[in-house]
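**Q** missing the sequence, but the structure's below:
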């Protein structure tokens, strides 16, 4: 495991140079933090199902199916 990590670090140093790595690390950290916050917000939002709305949408879908025709 540590051998692979060492290889990745050496490849990153060769590709980006030692001056760019801290900037890249900060950018990756910010992106990861924003992603975690967004997923936390999505997980906290629990959708409230309304039985009336579901039955209306089911009826609308069945009407759409009835009006569709196959091409001749």
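**A** Looks like it came in fine. Predicted model only: the values in this text are computed from it and were never measured.
**Q** CA atoms for contacts and neighbours, from now on please.
**A** Will do.
**Q** Give me the residues contacting the strand or helix carrying residue 33.
**A** Assigned by DSSP states H and E, residue 33 falls within helix 21-44. Here helix 21-44 makes contact (CA atoms under 8 Å, 6 or more residues apart in numbering) with 12, 13.
**Q** by contact count, what packs against the helix or strand just after that helix?
**A** Sequence order places helix 51-67 as the next helix or strand after helix 21-44, per DSSP H and E. Contacting helix 51-67 under the criterion 3 or more CA pairs under 8 Å, 6 or more residues apart in numbering; DSSP states H and E is no other helix or strand.
**Q** Comparison target, given below:
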């Protein structure tokens, strides 16, 4: 488990590496990536459910 001290250390290193101006852009990009991944996996699950329904109707 990651504790609060570890999170602060990681955040500090990120600020040192990327700089404070770049961090919001990186956060936004990460959020968009996660949202796209979530939508893509939701589509796969929906497709699997549709196939199961079709097989059940046979």
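**A** Alright, I've got the coordinates. The model shown is predicted, which means the values in this text are computed figures rather than measured ones.
**Q** Just to confirm, what residue in structure 2 is aligned with residue 24 of structure 1?
**A** Correspondence of residue 24 of structure 1 to structure 2, assessed by TM-score structural alignment: residue 26.
**Q** Structure 2: which residue goes with residue 40 of structure 1?
**A** Mapped onto structure 2 by TM-score structural alignment, residue 40 of structure 1 lines up with residue 42.
**Q** That match: neighbouring residues, count only.
**A** 12 (other CA atoms under 10 Å).
**Q** Next one: it from residue 49 of structure 2, what distance?
**A** Look at residue 42 of structure 2 and residue 49 of structure 2: by CA to CA, to the nearest Å, they are 11 Å apart.
**Q** gap between residue 51 of structure 2 and residue 45 of structure 2?
**A** 10 Å.
**Q** Stretch 33-45 of structure 2: average distance to aligned residues in structure 1?
**A** Compared with structure 1 after fitting, stretch 33-45 of structure 2 has a mean deviation of 0.4 Å; criterion: mean CA distance after the TM-score superposition for structure 1.
**Q** Show me how far that stretch is from its chain's centre.
**A** Chain-centre distance of stretch 33-45 of structure 2: 9 Å, with CA atoms, centre = their mean, to the nearest Å.
**Q** before we move on, what about stretch 38-58 of structure 2?
**A** 22 Å.
**Q** Ok, stretch 4-16 of structure 2 next?
**A** So, by CA atoms, centre = their mean, the centroid of stretch 4-16 of structure 2 is 20 Å from its chain's centroid.
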